[in-house]
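Trainee: Fold the following.
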Amino acid sequence: MAAALASSRCCCRPSLLPTGRGRRSVARCALSGEKRNSFSWKECALSVALSVGLITSPPTFGWSAHASPLEPVLPDISVLISGPPIKDPGALLRYALPIDNKAIREVQKPLEDITDSLKVAGVRALDSVERNARQASRALSNGRSLILDGLAESKRANGEELLDKLAVGLEELQRIVEDRNRNAVAPKQKELLNYVGTVEEDMVDGFPYEVPEEYSSMPLLKGRATVDMKVKIKDNPNVEDCVFRIVLDGYNAPVTSGNFIDLVERKFYDGMEIQRADGFVVQTGDPEGPAEGFIDPSTGKSRTIPLEVMVDGDKAPTYGETLEELGRYKAQTKLPFNAFGTMAMAREEFDDNSASSQVFWLLKESELTPSNANILDGRYAVFGYVTENEDYLADLKVGDVIESIQVVSGLDNLVNPSYKIVG
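Mentor: Down below sits the predicted model:
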């Protein structure tokens, strides 16, 4: 299947996705093996028994090639049968916002459901899309006042304008369905969900919690930021230079996102090669020399950050321990490893708080590893998603070069930026 994507910022030519994208057995880390901070498999066992539940034997991670598996973990069976996981990065980011407004969610859900409606072949899908559009339109009409009440006061005028555009767009969507123009549905859906997402962002009034004192002086992203990562493809006749857009979520991972943005502003990743690309993850961030992470020139010491995981329903992230170590086997992570291109921090196997600069993007099909019933959620800090050109991550190879990572928006949400410190 051709994987050409429409993007004004990407020069990727149509190409076949490599078979490694769907591969479940994973090779060792493509690094030399001298770096303990590499994100490599030791063992993975996954068995599914639908009649009695699903038991996962999670692997351990590190650079060693052999280790004993951990004890089996029995996840909450309700998680496994609640429906297919949300894989769209935009939807994951919308649902991850720290808001509690039922009215806007009732508009959002049927618009999100259009994705599943379009899986039906031919124009028959339009019957479901029509129901989705009517449901969203009705929810907007009935809940408009509650939505406006949920907006931050300073953003109310912008919210009203967006709701007006949303109402007009929903009428346009219904006309698209009446004209039986299936090809026009997805672009209109994306437009409408962008309106919804912006309204939801306008409901967040300030940062919702205090970061623990021991981490409060670190670079923190108190909100969201967007970066563009431009990669120079060295040896792939199917792909030229490509720009990956990444949204970083500081609401759910302020320390992890702040650390990354701070390094981006230091140009730490510019000119760095892709150091692992094996069909399971794409990884980079290991600097030249003996150091396994970022050495702060102002202190001469390595900067590490704690493991940071936000659980759905919690008011603030947990720090320093995996959810498994905390015994929270039923906990749902706010930023799950669902989307192709989920971005997270690599760390040493036996040290939860050893992450520094090495990052990875997960390449996977999440039906085989349901959200919060897999080997990654709650063990590694997710802090963003690739939202444009993510499929082309599968075409990257070891040795391809990150030409630059640039902050597109949200830099004003970064506090305690260490890159501004002289020396």
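Trainee: Going by C-alpha atoms from here, please, whenever you check contacts or count neighbours.
Mentor: Noted.
Trainee: all strands in the stretch 201-350 of the chain, in order from the N-terminus.
Mentor: Ranges of strands within the stretch 201-350 of the chain are 220-221, 224-232, 242-249, 276-277, 281-284, 295-296, 301-302, 308-309, 318-319, 342-345, based on DSSP state E, counting those that start in this stretch.
Trainee: of all these, which lies closest to residue 175?
Mentor: Smallest distance to residue 175 across those (C-alpha to C-alpha): 31.7 Å, for strand 242-249.
Trainee: Distance from the closest one to the middle of the chain?
Mentor: Its chain's C-alpha centre and that of strand 242-249 lie 9 Å apart, by C-alpha atoms, centre = their mean, to the nearest Å.
Trainee: Residue 77 contacts residue 54, correct?
Mentor: Yes. The criterion here is C-alpha atoms under 8 Å, and residue 77 meets it with residue 54 at 7.3 Å.
Trainee: So between these two, which is more surrounded?
Mentor: Between residue 77 and residue 54, counted using other C-alpha atoms under 10 Å, residue 54 has the larger neighbour count: 19 against 15.
Trainee: Grab the nearest non-local neighbour of the more buried one.
Mentor: Spatial nearest neighbour of residue 54, excluding adjacent residues (C-alpha to C-alpha, 6 or more residues apart in numbering): residue 48 at 4.8 Å.
Trainee: Following up with a second sequence; could you model it the same way so I can compare the two?
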Amino acid sequence: MASMMMLGTMPALSQRARSCAGSAAVNKRASAATSRKHILVSRCLKGDVESDGGKSNAKQRAASTALAIALATLEIATPVVPLLTPPPAQAVLSAPNANIPRSVDAALRRSIPVVNQDTKAIQDKMEDTAFLLRIPQRKPYGNMTVNTEKALAILQENRDALIATCPEVDRATAIEIVDTLEKQLGKLVISIETRDPDRVGFRVADVLKSLSALEMLQAPGLPYSLPAQYADLPKLTGRATVEFDIQKAGGSTGEFVSKLGGGGSKSARVQLVLDGYSAPLTAGHFAQLVQERYYDGAKVLNGESSLYVGGEQSTTKKTPASKLPLPLELMPADSFEPQYRLPLDVGGGEYPVLPLSLYGSAAMVHGDSFDSDPSKFFFYLFDKSQSGLGGLSFDEGNFAVFGYVTEGKEILSQIRNGDVIQSARIVSGADKLIAGSRTLPDELLDEA
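Mentor: The predicted structure is shown next:
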């Protein structure tokens, strides 16, 4: 990309160079003319201008003096073109993915629907503070302080409205979160004064985590209606968490090593957060498969940069949900609701709310059609060194992402072909799952 930028600036620099060369030629001619005028002025002042056989009189000397003054005046009035020097090259770096979240926490946080504008204003201030913190060397701590103090003022001035936005049944929890936020923002102000970027980073992360919890209380369901043709499919109207217990394949000598240490183990646990806000049908379909125990006992199949689960090569099970249709579902970042059966034009600036280009993203498989496979999903082991322009996966915008691994990410790279999912279960958010009412044809129902 850097080489492309340099090539892009070359034509402009060449034009400036030609301008400089032309200016130098003009200056050279002006200098020569000035030298000739200096000679004439000198001769005039010495009375070397000859007339009538070289004899000078008072009139001639007066004329010579006048001519010298005129030449000197002409020299002053003659413009000299200043030598143009090319300014430093200014490479404008274009970030086509500037609005794409670059972490799992940011992706999940930004996918929550905006219900209360004051909460959003506080989040914007904290997002900006997190961005400023990434500036190397001389960090703008003054701007961070301004952001934090404004966020604290918004919280204190609109405390009652922030709580009232939540359903009545959740308001006691909302009060606790708002109290926590007020304390966290106060601590963040103090941390910024210490100029310790690590401490500030931890404080900002705490505030953003609490804000996410408050926003989820404020958005208890979907703020949009699903298309009528999909209304009878399973759907997830919020967030849910699935835990996978994974076992090393029989006869394998390998072990899982968690980040907590304590030696290796033949089993490990991975936690996946499902996002029904941006992918209600895909997340709901997956949650329904988990409820039907479809993935229990399934083998994990290793791909080049993915871990595949489901389908005939992975399990012999068949359940009702594994036979239901599942349209490709993607929500563009600037859209209010998902779009169906159409990939995103990432090259044209259309980016998903839930990007694939994050390590540990989970998406449904699909073939040549624009329908997702109803039973196969994969964990994507995103590697930025193998990404395309802008640090995005070449497959960005083509697969229906429905969640992210939030705990046990280090386990993913240790999973080998044939390792087994002992069990998959929903540990929170099961109440957000609405089972579909669509019935299968008799022949498919018998197979399931």
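Trainee: Now the residue nearest to residue 54 of structure 1: which helix or strand?
Mentor: In the assignment (DSSP states H and E), residue 48 of structure 1 maps to strand 45-49.
Trainee: and that strand, what does it pack onto?
Mentor: Helices and strands touching strand 45-49 of structure 1, by 3 or more C-alpha pairs under 8 Å, 6 or more residues apart in numbering; DSSP states H and E, are strand 53-57.
Trainee: and the gap between residue 341 of structure 1 and residue 386 of structure 1?
Mentor: According to C-alpha to C-alpha, to the nearest Å, residue 341 of structure 1 and residue 386 of structure 1 sit 5 Å apart.
Trainee: More neighbours: which of those two?
Mentor: Ranked by neighbour count (other C-alpha under 10 Å), residue 341 of structure 1 and residue 386 place residue 341 first, with 29 against 26.
Trainee: show me what contacts the more buried one?
Mentor: With contact set as C-alpha atoms under 8 Å, 6 or more residues apart in numbering, residue 341 of structure 1 has these partners: 361-363, 385-386, 390-391, 393.
Trainee: just to revisit the earlier point, would you agree the residue nearest to residue 54 of structure 1 is in contact with residue 57?
Mentor: No. Contact between residue 48 of structure 1 and residue 57 fails when scored by C-alpha under 8 Å: they sit 11.0 Å apart.
Trainee: Neighbour count: the two, which is higher?
Mentor: Taking other C-alpha under 10 Å, residue 48 of structure 1 and residue 57 do not tie; residue 57 has more neighbours (18 against 12).
Trainee: start to end distance for stretch 230-245 of structure 1?
Mentor: End residues of stretch 230-245 of structure 1 are separated by 9 Å (C-alpha to C-alpha).
Trainee: Quick one: map residue 155 of structure 2 onto structure 1.
Mentor: Counting by TM-score structural alignment, residue 155 of structure 2 lines up with residue 140 in structure 1.
Trainee: Sort out which residues of whichever helix or strand its match is part of are buried, please.
Mentor: According to DSSP H and E, residue 140 of structure 1 maps onto helix 125-149. If you call a residue buried by 16 or more other C-alpha atoms under 10 Å, then helix 125-149 of structure 1 has these buried ones: 125-126, 128-130, 132-137, 139-140, 143-144, 147-148.
Trainee: in structure 1, which spans are helices?
Mentor: 77-80, 89-95, 102-117, 125-149, 156-178, 185-201, 254-265 (DSSP state H).
Trainee: Could you point out which of those helices sits nearest residue 215 of structure 1?
Mentor: Across the helices of structure 1, residue 215 of structure 1 has its closest neighbour in helix 254-265 (7.4 Å, C-alpha to C-alpha).
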